[in-house]
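> Provided below for reference: sequence and predicted model.
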Amino acid sequence: MNRQSITAAAALLLLPLAVPGSLAHAATDDRSGPSVTRIITLDSAPAAQRSSPKERAAARHAVDDSQRELVDAAGHAGIPLTVHRHYRNVVNGLVVKVPAAQAGRLTALHGVASVSKPVVYEAPEKPTPVSADVLKKAVAQAGGTARSRADAPSGREVVTTTDLTGVPQAHRQGYTGKGVTVGIVDSGIAYDHPALGGGGFPNSKVLGGYDFADEDADPYDDQYGPAAGHGTHVAGIVAGDDEHIVGAAPDATLRSYRVFGTKNAATDDIIIAALDRAASDGVNVVNMSLGAKGERSSNVLSLAVDNLVASGTPTVVSVGNGYAGPFNAAAPAVANGAIAVGSTYSNRYPYLAFALDDGSTTPVPYQDSGRAPAAPATGSSPITPMASSCDPLPAGSLAGRIALIAPVTDPAESFNCRPLDLARTAEAAGAVGAIYHEPRTDPDTIPVSPCCGTTGIPLVAIRESDAKRILAAPAGIKLTWGAYAGSPLNADAAGLMDQSSSWGPGNELEFKPDIAAPGGYILSAMPKALNWYGVNSGTSMAAPHIAGVIALLLQAHPGLTPDQVRTTLQNTATPLAMTGDHKRGLQPVAQQGAGRVDAMAALASVSGGRPTATPSKLALGDLEGRQRIRRVTVHNPTDQAVTYRVGQSAAVSAAPPYTSSWQPVDTAGDARVHGVDRLTVAAHGSGTVTVHIEQPDRVPQGTLFGGWVEFTPVDAASPEIRVPYLGMAGDFDAVSAINPTFSAVNTTLDNPALRPGYFSFGRSVPITVDLTDASTANDEAWVMLSHGYPLLERMRLQVLDARGRVVATPYDASWVSRNSGAGTGMGFYSWDASLADGTPAPAGTYRLRFVFDKALADPQKAPGTETWTSPEVTLVR
C-alpha cells in the first residue's frame, strides 16, 4: 500500500478537556439506566485556532453557543445527559454523562464531529529519592571530571542537564530562559523546593496552575501515588536552580498543571483540561512527560496538542520507554504538531550505592528493580544470603535483615519461583529489603529488572562481582544506604540512544520521534517528603531537557513559531552512532529522529539569523520498490550568498520483526538520495532542491530505513544543515500480522496456539471441551496469540462450525495495536461454547479463526487481511 501521509479514515477517538467555566447545564431525566462518560467534539473550531486575542474572545462565545445548541438538541432528541466539562481553547468539546443505552445516539446530533470513551494514561514511574549527601558526592565527582576543560560546566549542571548538549555553555552566554514560561502537565510541582521558588503558591518561579486530578487550586506534587515526585523532577530539569542542581533554563518560570494524583492513572479528559488551561494562561512552552501506547495520531488528545501548537505554543512530549523495537511511540507524542522526544544515555552513570562494613571504601552500585518500593536514602541493616527456594521460611527468621537472593537454577522450578517470588518469600519472613544478583551474567554488569509482579520491600540488583564480595564476607555483614558510585559509560553507550527509548515511526508511518536528549540517570528535584532530590531515567527526563532548550531559543528570539522551533532543533541536531556498536554506523532514524539536540548550534542559528531548511523532516511512507521525490528549501536570511554541497548520510536500517529483536541492516550503500549536488542560495533569498530517495536494495519487506539530506557549506564559516528522512522498504501491508519473535525465542511453543486452558503454553493442538465432566474446569477453548502488526483496523476471533460457517465472534475490536512488546508479549482469547445469540453451541467439531484487517490497507496491493485457523475443537455436551 502506498502510504506517504495517512489521514484518519475512521471515527476519531476523543478525549475530554477539563476547563472550569461558567457553562453549566442541569441534567435532564437520567433514569434510563447506568451512565457512561463520553467525550463529544463539535464541528466548529476551538478558540485556539484564531490568531488574535480579539478573534479568540469572539471564538469562545461561538464555542459556547455551539455547545448550548448541542445540549438543547440532546434534550429535544430525548437523550438525557449531564455536562461535566467544557473545552473552548484547544478542543471545542464537552465531557458528558449519558445513559449507556443512549450513548450511541450522540453521534447523530447536529454539529457532532465525534464521540469517544475516555482513554486511560498510566502514571509515569516515580523517581528514586536520594539524600542531599549523595547528591553532594555526585556534584563533586561530576565537577571534578568536568574541570579538565576551561569552559567546563559546574558539577551541578552536569548532574541534571549533562555536558552533552551545550546547555551549560549556553548559560555562560546569557541564555537562561529569562522571560519564558513553561507549562508542566504532570503530577504537580513542589513549589516549596529551594530550586523551584522555595515559598508558597504562587511564587517567583511557579507562577500558577491548577490541580485537575483533585479539582482544586493547589497543584502541589503528589507525594503518595505511583507518580509521586515525577512532576517536580521534570520541573527541576526544565528550570530548577539551587546549590545542588541547575536546569536547562534556570531563569524560566513555570506553571503547574497536575493531572496525576494518588490514583494509578489519569484519563485524557483531565489532560486535555490542562492543555486548555495552558492555552488560556498563555504559557510559551508546554511539557508532557506522559503517554499511552496504541493510540492514533488522530485521537482527541493528539488533536488538542495539534491545536495548541497551531495557536503558537510549542508542545514537547516524551515518546515513551518501550524497549520494544519499532512502532512503539506513545500518544500524544505521535500528534503531528508535537515535538516527540527520545532519550539518550548520559555520559556517566550516577549510580546509587550502598557501603559495606568490610573495611573497603568502595561502594556497591545498584539499580532499583522498578517493581518494589525505592531503597531508603539512609539507614543500615545486616545482609543474610537466602536459599534459592520459595518454600516458606520460619516467621521472623529474616526480621530486620536484607536478603541476598539469586534465581532458581532448576528449569522445572524457575517458572513458579521467580526472583520476585523469592523477594516475597523473604518479606514474609520479616526481611526489610532484598538484593538480587544473577550468577550467570557478566560479573561486572548489573542484571536487568527481575520478574515478575511486585513486592512490598525494597528490591535492588547488583553486579555478580559485588555479590561474591558479600558472600565472602563474615556472616552478618552490614550495608549502609546512601552512598554514590558514579562511573563513565563506554563509547558504545555514552551519549547514544538509550535502548529503552521507544521507537517510531507512528503506527501509520508518521515521522517520530523528532529529536533526542539526555534522559538516563538524571538527578533533579523532589518534594520534601521524598528527600528533596531524586534520580530517574527515561524519555520523561529527556522531554523537559528539550522544553528547557526551547525556552533558551525563545529568550533569544521571542517571535519564533512552533514550526520554526522544530526546524531549528532538527536542522542543528547531531546524528548519533549506533548504540552498542558505535563503529558500525548511525543509529536508525526510527529511534533517534533527527539526532541529539545541540543547544549551542540551535542558539547560533536563531540568534545569528543563520540559514535553515524546510521541511525539517521527510516522512516517506512505504515505497513499494519505487522512489520518493521531495522538495527541500533552504532559506538564507544573511547578507551573503551561501553555496552548499548537497549529499546524504544513511543510517543503519531496521528489518522486521518489530520487536527488540529487530535486525540491523547495513544499507549505507543502497539507500540513494540524488538530485542536484550543489545549491547556491542568494542573500535574503531561498533555494529549492528536488531530492529523489530510493529504498535500499535486497532488504526484507517492511525494513525501516532513513538518513539525512545534508547541506554542507563550501565556506566553512556557515553551519551544516541536515534534514532527516524516514521510510519503509516494500509494502507495509505485506508485513505479517503474527509476531515471529515469540516462537523464535520460545522454540517449543507455537504462535498462535490452540490450548486447553488460560495461560497454557505449548504447541497448537486439537482440544476437547467436555461440558459433561464436572470434575474439570475445561469448559472453554483458548488461543494464545502474539501479534506484531503495528496497527490493525479490526481484529476478530471467529468460531467456524464443521461446514466452515461463522457461528460466533467472541472477540471483535477496532484499532488494535500490537501486543508483542519486546518480543514475547502475548494474550489469551477464549470461546465459551456459545453461539452468536448467546445460546449453547451444539456438540460437534469447530475451529477458531483469527481475522486481521490491517489499517487502511490497499486491496490493490498486498493482502490487507490475514487469517489463521486453529486445529479442531471437539465440543462434548
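Yes, it's here. Residues are numbered from 1 along each chain as shown.

> contacts and neighbour counts: CA atoms only from here.
Fine.

> what is the burial count for residue 145?
Counted by other CA atoms under 10 Å, the residues lying close to residue 145 total 16.

> pretty sure it sits in a helix.
Yes. Using DSSP: H, G, I helix; E, B strand; the rest coil, the assignment for residue 145 is a helix.

> any idea how far it is from residue 487?
Between residue 145 and residue 487 the distance is 11 Å, computed by CA to CA, to the nearest Å.

> how far does stretch 781-791 sit from its chain's centre?
For stretch 781-791, the separation from the chain centroid amounts to 22 Å (computed by CA atoms, centre = their mean, to the nearest Å).

> ranges for the helices of the stretch 451-600 of the chain?
In the stretch 451-600 of the chain, the helices defined using DSSP state H, counting those that start in this stretch lie at 464-472, 539-556, 562-572, 589-592, 599-607.

> and among these, the most buried is which?
Neighbour counts averaged per stretch over these are highest for helix 589-592, at a mean of 32; criterion: mean count of other CA atoms under 10 Å.

> so what secondary structure elements neighbour it?
Using 3 or more CA pairs under 8 Å, 6 or more residues apart in numbering; DSSP states H and E as the contact criterion, the neighbours of helix 589-592 among helices and strands are strand 704-713, strand 721-728.

> which residues touch whichever helix or strand comes after the last one?
Tracing the chain C-terminally past strand 721-728 and defining elements by DSSP states H and E, one meets helix 740-745 next. For helix 740-745, the external contacting residues (CA atoms under 8 Å, 6 or more residues apart in numbering) are 657, 659, 661, 749-751, 786, 820, 823-825.

> hold the first one in mind and look at this next one:
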Amino acid sequence: GNTGVLDLHEQGILGEGVTVAIVDTGIDYTHPSLGGGLGPAFKVVGGTDIVGDNYQGTNFFPDPDPYDCGGHGTHVAGIVAGEDKNFYGGTGEDALIQAFVQAYEDGADVINASIGGPGGFPEDAWATASSRIVQQGVFVAISAGNSGDRGLFYASSGSTGVDVMSVASIANEEFFAFNTEAVAGDDAKRDIAYLQSGVEGFKLAGPVPVYVTSLDKFASSDACTALPEDTPDLSKYLVVVRRGGCQFNIKEKNLVDKNATYIWFYNTPKTPIVYPNIEESVSKGFALIAAQDGEFIVERFANGGNATVNFPQELQGIGVNNTLTGGKMSPFTSWGPSFEAQIKSEIGAPGGYIYSTIPLKQGSYAVFSGTSMASPYIAGVAALYMSKYGGRKKLGYTGVLELKNRMIASGTLVNWNDGTKTDLTRLAPVAQQGAGYVNALKALTYTTTLSPGKLELNDTENTKPEHTITIRNSGNQEVTYTFTHEAAGTVNTFKRGSKVPQLFPPTFVNDSATLQFLPQNMTIPAHSNGTFKVIFTPPKNLKTTLLPVYSGKVVITSSEETLSIPYQGIHGNLRDVNIWQTEQFPFLASYRTGEEIREPARVTLSGDDLLTAVFSNNFGTPEVRWDVVTEGYDPNKFVYPPVVGEKGFVGSVRTLEERVDFPIRYEPRHDPLGMGFSWFNWGGGLVNGSRIANGKYRFVFMALRVAGDRSKVEDWDTVVTEVVTIASGP
C-alpha cells in the first residue's frame, strides 16, 4: 500500500543506527533475511529469553538465547527489519514488564510488543510501565488486539497506556501469490496466480495436466462427497475444484482418496479471497485461485477440451490485488474507546495478509494476519524517523510525543468495510481505526506539526466541547491553513434491550457532531506557531441508553500539505452503564456442588465445603469488591474505604488460588464469545491475614461503575447475599 515507506527507502532513509527491541516469542537470527547471525556485527545485535523455553505461564526459566521456538516473533521481526527480493519489510504481565525494562536498559530507541489481552484501563500495570518508558524518550508501539468481533469498548491491555501508540490492522492491498501459466488445448493462455498459506510453493516444475472434478462452474458443493467410482488415479494431475458447500479439509480428503497430490480450490464470485487453511492436511499442497481463473479452466473442459498448467523452474512471487478488503480495516482489529474515553487504536498499518519471515525450520516465510503484524510496521516507521532526527537521547519525551502526533496527523480515514464489502458512503469509526492509514512520508517530511495529536471529548457529563489546537510551521515560507470537518461513522455500543456491548458489525446511526472553527483559516509566518479553536456540538438525535460513539477529524489543509486530528465523543454517561446484570451475577455457590446459594445456608469452610463467587462483567470496572459483613448490614450506609469493625464491615476476602486479595482493580469486561465469567474460591481467609470466626454473615459484591465516585454508594453495582452461617470444626 502507499504508506510512503518505499519513498523514504528511495531517499536513503533506512532506519540505520536505531535500536528496535521486539518483545515476543524470540527470533530466528540464523534467517538470511534477518542478517544470518547474532551479535554486534549483525542486524540482530542481541537478545535474551526472559521466561525460558519451558515457560508454561507461571515459573520463569531464563536463558541467554533469544532463538524463536514459536514463529510469531520472527514474523514480527521480518516486518521491522527483513530484506528479501519478494518483500521489504518495513504472557504474563510481569514477564512483559520485565522485558520492557530490559529493552530500555539495553538502550532500545523503539520497543514493539505484538501481544495483549482484554484491558481498557491505562492504569493497567503493563500499560503504566510502558507509558513510563515512553517518558524516557522511547517510542512504544503495541498491537490493538484481535478481538474486533467483541464490539466496542474492548481495548487491549498494554496498548491502552496513555503515551503508547496503539496500532490497528489494515488489510494488505495485495496478496502474496505464486505465478503460473495455464495453457488450454485450443492454445488459449492465461497467467494464474495461486495463494498458499505456507508460501513455500508447490514442488512442481514444467507442464502438469489438469483434472476438474465438475464441469459445472456453478457447482455448489464440488467434491463435498466421495468422488465417482470411475474417477481416474489423480496422482499425476493438478486437481481443480470449486470452493464452497463444505470445508476445505472435506474436499481434500475426498480428492486424496483418489490419490490427488496437488489441489487448486477456485474461489466463488464476490467471496473474499483467503489463504486456505487445513489443520492436518493430507495432500502435498493446496492453494486458492481466483474465481475467473478457475472458470477459465472449467470452461475448456466443459467445451470438450483440456488444459495444462506450466509451473516455472524457479518459484515466481507475485502480488494479486485485494479488491474486496485491501486498504480497509481488518474486521479482527479490537475496538475502543478505552474505559477512560481515550482514542485507542490511534493509527492503522498493514496487518492483514502480511508476508514475512518465520524460523527456517518452519519454512522460512509465511503469510500471517493480525494487529501483531501492523504494530511492528509502525515501530519500523518510528525507526525511520529516529534515523533522520535522532534517537531517544536526542528526542527525549517531548520529541517522542511529537513523533507520535506526527504519525497520527499523517493518517487517512478509510471507508467502512464489514469484511466482505466496502461502503463508500461512510468512513469507519475512529473507535475502530484511530487516525486511519499511516503515511510515513508525511510523518517524516512535512513542515507542519499539530498539537494535541487527538481530541478526546469524553462522555456527556464530562464533555469537553472546546479545544485549542496549535499549528507549528517549521518551513521557510509563510503558509495559509484552512480548517474543515470530516465526519466518521457514529455507532451504538448497545443494542436495544441488551446490557452487553453488541458484537461486530455494530449498528450505525446517521448523525454526527457539528464543528465550529475560530478562525476558519489563518496564515502563519515561517518558523512560527498559530492557534485556533474548535467548538463541538454533539449529535442531537441519538439514544443515550445505547451509548453511541461519534467521531471524525479536524482537517488542516495548506496548498502543499494535508494533516488531520481525530476526535471521538460518547453520547451518554459511562457512569450510568451497569457492570452487572444483578439478577444473574454475581452469585455465591457451593464449591462442592457448584449450585447457587440463593437462600440461607450453612458451611464449615473445611474439606471441600467451601464457597465460590462467580462474576460476569458486562463492562469494565475500576474496582470489584467481595466483602464479609454482619448479618444486619445496611448496604446504603457503605463508607469508602470501609473500616473493619465499623458499620458492619468484617473484612475483605483473600481467595484460595494464588491468594487473590479483594478488592481487585481495573478489571476488563468479560469475553462475550469466551467463558464470559470468572470465579474465585474461598476457605475463610481475610485480607488482613486473619481467619473468619464462626457466626452468621452476609457477603457483599460491589463493582464501581466507570467514572464513578467511590464514596457514592449509588455509583456502585451492589449485591448482598442471604445469611450464611459459618460453623467450622467441632
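It's in. In this text, all values refer to a predicted model and were calculated from it rather than measured experimentally.

> alignment lookup: residue 688 of the first structure to the second structure.
Taking TM-score structural alignment for the superposition, residue 688 of the first structure sits opposite residue 531 in the second structure.

> go on, residue 38 of the first structure?
Superposed on the second structure with TM-score structural alignment, residue 38 of the first structure falls in a gap with no aligned residue.

> who are the packing partners of the host helix or strand of residue 38 of the first structure?
In this assignment (DSSP H and E), residue 38 of the first structure forms part of strand 35-42. Helices and strands in packing contact with strand 35-42 of the first structure are listed as strand 93-99, strand 112-116; criterion 3+ CA pairs under 8 Å, 6+ apart.

> name the helix or strand for the residue nearest in space to the middle of the first structure, please.
The residue at the geometric middle of the first structure, judged as the C-alpha nearest the mean C-alpha position with CA atoms, centre = their mean, is residue 320 (1.3 Å). Residue 320 of the first structure is located outside every helix and strand, with elements delineated by DSSP H and E.

> what do you get for the one 3 residues further on?
Residue 323 of the first structure is part of no helix or strand when elements are defined by DSSP H and E.

> am I right that residue 326 of the first structure is in a helix?
No. Under three-state DSSP, residue 326 of the first structure sits outside any helix and is assigned coil.

> identify the residue of the second structure aligned to it.
For residue 326 of the first structure, the aligned residue in the second structure is residue 152 (criterion: TM-score structural alignment).

> for the closest residue to its match other than its chain neighbours, give its distance to residue 368 of the second structure.
Spatial nearest neighbour of residue 152 of the second structure, chain neighbours left out: residue 335 (5.0 Å); criterion: CA to CA, 6 or more residues apart in numbering. Taking CA to CA as the criterion, residue 335 of the second structure is separated from residue 368 of the second structure by 20 Å.

> okay, the two: which has more neighbours?
More neighbours surround residue 335 than the other of residue 335 of the second structure and residue 368, with 31 against 21 (other CA under 10 Å).

> re the thing from before, among the helices and strands packed on helix 589-592 of the first structure, which is nearest residue 196 of the first structure?
Between residue 196 of the first structure and these, the shortest gap by CA to CA is with strand 721-728, which sits at 36.3 Å.

> quick one, that closest one and strand 704-713 angle?
Counting by axes from the mean of the first three to the mean of the last three CA atoms, to 10 degrees, strand 721-728 of the first structure points 160 degrees away from the direction of strand 704-713.

> read off where strand 721-728 of the first structure ends up in the second structure.
Under TM-score structural alignment, strand 721-728 of the first structure corresponds to residues 563-570 of the second structure.

> now do the matching stretch: distance to the chain's middle.
For stretch 563-570 of the second structure, the separation from the chain centroid amounts to 20 Å (computed by CA atoms, centre = their mean).

> same deal with stretch 135-147 of the second structure?
Distance, stretch centre to chain centre, for stretch 135-147 of the second structure: 12 Å (CA atoms, centre = their mean).

> again with stretch 481-497 of the second structure
Relative to the chain's own centre, stretch 481-497 of the second structure is displaced by 21 Å; criterion: CA atoms, centre = their mean.
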